[in-house]
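S.K.: Quick one: sequence and predicted model below, then my questions.
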Amino acid sequence: MDIEQARFNMIEQQIRTCDVLDPGALEALAQVKRERFVPAHLQALAFAEIEVPIGKGQTMLEPKTAAKALQALQLKRGEHVLEIGTGSGYMAALMAARGAHVCSLEIEPELAAQARRNLDRAGVDNVLVEDADGAAGWAEHAPYDVIIASGAVDSIPANWREQLKVGGRLFAFVGRAPVMRAILVTRVSASEYREHGVFETVVPALKLATQSQFVL
C-alpha cells in the first residue's frame, strides 16, 4: 500500500467531501500519521471509512468524524484541552498538531499505555495521558479552553461544563443509536452556556465507570 497516496485519498475523498475545509484541520490530518495509531495487524484499515477496533471493545473514530470534530473545535495555539477517552491517542495527536496542550483521560489502563507508546513514536510531546474515569472531568488542571469526549453519552455531565473557562468550548456526541448529535457547548459567562448541534452521526458509547451529575 502506498501510505501517502492512501492518506491523500482519505483527506480528499472522505474528509473534504464532508465539508471539512478548515486549512488548519486539514493540515493536522495530513501531518499526523494515522497508521501509527492503528493496531499493527489492522494497518491495511488505517485509512478506511470505518471505526477501527483498538482493543477492549473500543474503536477509533471514523476519519471523517474525527475531522469534523476537529474542525468544530477551532483550536487555537496554546489552548488547554481535556479529552475524555484517549483510545489510540489519534484525536489527541490531531489536537496537539494544532498547537494545543492536551490532558487525555483513559479508563482502560492497557489502552492508556498503548496510547502513550503511539504518541511517543509519533513524536508528540504536548499530550499527557492519565489513567482515569472521565465522568467527573479532571478538576486538577481545570479550567479548560476545550473539553472533548471521544464517544457518545446520554447527556452531558455537569462537571464538564463547570470545568470550562468562560469562552471555552465543549464538544460531545449526545444520544443513542440510530440518531446522535454532535453538540458544541460554549460557556458564555459563569452561569450561562450556549449550545448548538453541529452534525448528526452514530458513534460508540463512551466508557465511563460512573455517571453521576449528568444533565441534559
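M.R.: Great, that's in hand.
S.K.: Going by C-alpha atoms from here, please, whenever you check contacts or count neighbours.
M.R.: Will do.
S.K.: the helices in this protein, which residues?
M.R.: Along the chain, counting by DSSP state H, helices occupy 3-9, 23-31, 63-73, 90-97, 109-121, 158-162.
S.K.: would CSV of the ones you listed with mean neighbour count and distance to residue 215 be doable?
M.R.: Conversion of the helices of the chain to CSV gives the following (neighbours: other Cα atoms under 10 Å; distance: least, Cα to Cα, whole Å):
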stretch, mean neighbour count, distance to residue 215
helix 3-9, 14, 39
helix 23-31, 18, 30
helix 63-73, 21, 21
helix 90-97, 26, 25
helix 109-121, 18, 27
helix 158-162, 20, 6
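S.K.: Below is structure B, check it against A:
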Amino acid sequence: MMRTSSDDTPESDYSGLRRDMVAAVAAMSEELNPVPDMPGLSQPVLDALGRVPRHLFVPDIERDFAYQNRPLPIGYGQTISQPYVVAFMTELLKLKPGSRVLEIGAGCGYQTAVLAEMGAEIYSIEIVEPLAIQAEQTLHNLGYDRVHVRPGDGYHGWPEHAPYDGIIVAAGASHVPQPLLDQLKPGGRMVIPLGESYAAQELLLIKKDAAGEVQRQEVLPVRFVPLTGRH
C-alpha cells in the first residue's frame, strides 16, 4: 500500500527528496570521518535511512523541511535528530538482524524506525508521555511490529527485557547511568551523548567485552536535549 501523509500527498512525491537526503548524509559521512577505523556509513544503514518516511514523523508545519539534513522541533521542547546523527549512531551499534536494542528517548519514533529497518527488536522509552503515545501510533501505522514503546524515565532502562545487544541514548547525560551499563550484554555496544545540557557534548561509544569490562571512546561532538527524570 502506498503511504500518504496527513495532507494526502502521495509517498512517491517524497521519494526523490529522501534520496537526496541520503546522498547528503553519505557525503557528510565521507567528509567528517570521525572514527578512523570506520570508513563512512555502511550501505545497510544508508538503505535503512532511505526506507523511513521522515515526513510522517514531524509536525505538519515542519513537513516541507523533513528531508533536510538537520534537526527539527517536534513539540514539548524536543527535536527529531539530524539524519546524519541518526545514521551515525545506528552505525556505531553494529547491529545484526535479530539484535535486541534499548532506546532511551524515543521522541517521535524516527530513530526507532531506522533501527527497526536494520532488523532489530526495539524496546524504547520516552519520558514525554504524549510523544510516547504519538511515536507508538506512528510506528504501528507504518507496520513496525517489533517495536515496543512505553512512557517513562529511561535512566533505569527496561530491565525486564535485558540484556541488550545495543543501547542508544538520544539525550545528553551528565554521566553514564549504571543501570544501562548493567543491562548491556557482554559484547554489546552503547552510544550516549555526555556533557552539560544544551552545551558542548561528546557522543560516547561504549563497548562491553565478553568479560564484562567496559571501554569508552569519544567519537563526535553533538548537541542533544538533556536526559531528564527523577535521577
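M.R.: In hand now; what should we look at? Please read these numbers as outputs of a predicted model, since none were measured by experiment.
S.K.: Once they're superposed, tell me the TM-score.
M.R.: Between these two chains, after superposing, the TM-score reads 0.92 (TM-score structural alignment, normalised by the length of the first structure); 210 aligned residues with a Cα RMSD of 1.6 Å.
S.K.: coming back round to it: ok, which of the helices of the first structure comes nearest residue 177 of the first structure?
M.R.: Taking Cα to Cα as the measure, those were each checked against residue 177 of the first structure, and helix 63-73 came out nearest at 15.4 Å.
S.K.: counting contacts, what elements does that closest one pack onto?
M.R.: Helices and strands touching helix 63-73 of the first structure, as assessed by 3 or more Cα pairs under 8 Å, 6 or more residues apart in numbering; DSSP states H and E, comprise helix 23-31, helix 90-97, strand 164-176.
S.K.: Pull the residues that contact the first one.
M.R.: If I follow you right, that is helix 23-31 of the first structure. Under the contact criterion Cα atoms under 8 Å, 6 or more residues apart in numbering, helix 23-31 of the first structure has outside partners 7, 8, 11, 20, 67, 70, 71, 94, 95, 97, 98.
S.K.: corresponding residues in the second structure for that helix?
M.R.: The counterpart of helix 23-31 of the first structure in the second structure, counting by TM-score structural alignment, spans residues 43-51.
S.K.: The shortest one now?
M.R.: Mapped onto the second structure using TM-score structural alignment, helix 90-97 of the first structure spans residues 110-117.
S.K.: Ok, stretch 113-130 of the first structure next?
M.R.: Aligned by TM-score structural alignment, stretch 113-130 of the first structure falls on residues 133-150 of the second structure.
S.K.: now do stretch 58-74 of the first structure
M.R.: By TM-score structural alignment, stretch 58-74 of the first structure lines up with residues 78-94 in the second structure.
S.K.: closest to residue 139 of the first structure among the contacts of helix 23-31 of the first structure?
M.R.: Relative to residue 139 of the first structure, the closest of the contacts of helix 23-31 of the first structure is residue 95; by Cα to Cα it sits at 20.3 Å.
S.K.: For that closest one, give its distance to residue 66 of the first structure.
M.R.: From residue 95 of the first structure across to residue 66 of the first structure, the span is 10 Å (Cα to Cα, to the nearest Å).
S.K.: how big is the offset of the match of helix 90-97 of the first structure relative to the first structure?
M.R.: Superposed on the first structure, stretch 110-117 of the second structure shows a mean distance of 0.6 Å to its aligned residues (mean Cα distance after the TM-score superposition for the first structure).
S.K.: Now do the contacts for residue 115 of the first structure.
M.R.: Contact analysis of residue 115 of the first structure by Cα under 8 Å, 6+ apart lists 37, 86, 87, 88, 89, 129.
S.K.: Give me the subset of the residues you listed lying in strands.
M.R.: residue 129 (DSSP state E).
S.K.: among the contacts of residue 115 of the first structure, who's most crowded?
M.R.: Among these, the one with the most neighbours (other Cα atoms under 10 Å) is residue 88, at 31 neighbours.
S.K.: List the contacts of that one.
M.R.: Neighbour list for residue 88 of the first structure: 37, 38, 54, 60, 111, 112, 114, 115, 118 [criterion: Cα under 8 Å, 6+ apart].
S.K.: Now with 7 Å, please.
M.R.: Contact analysis of residue 88 of the first structure by Cα atoms under 7 Å, 6 or more residues apart in numbering lists 37, 54, 60, 111, 114, 115.
S.K.: could I get these as CSV with distance to residue 157 of the first structure?
M.R.: As requested, those are arranged in CSV below (distance: Cα to Cα, whole Å):
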residue, distance to residue 157 of the first structure
37, 28
54, 26
60, 22
111, 23
114, 27
115, 25
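S.K.: Closest to residue 188 of the first structure out of these?
M.R.: Nearest to residue 188 of the first structure among the contacts of residue 88 of the first structure, with distances taken as Cα to Cα, is residue 60, at 31.3 Å.
S.K.: All set now, cheers.
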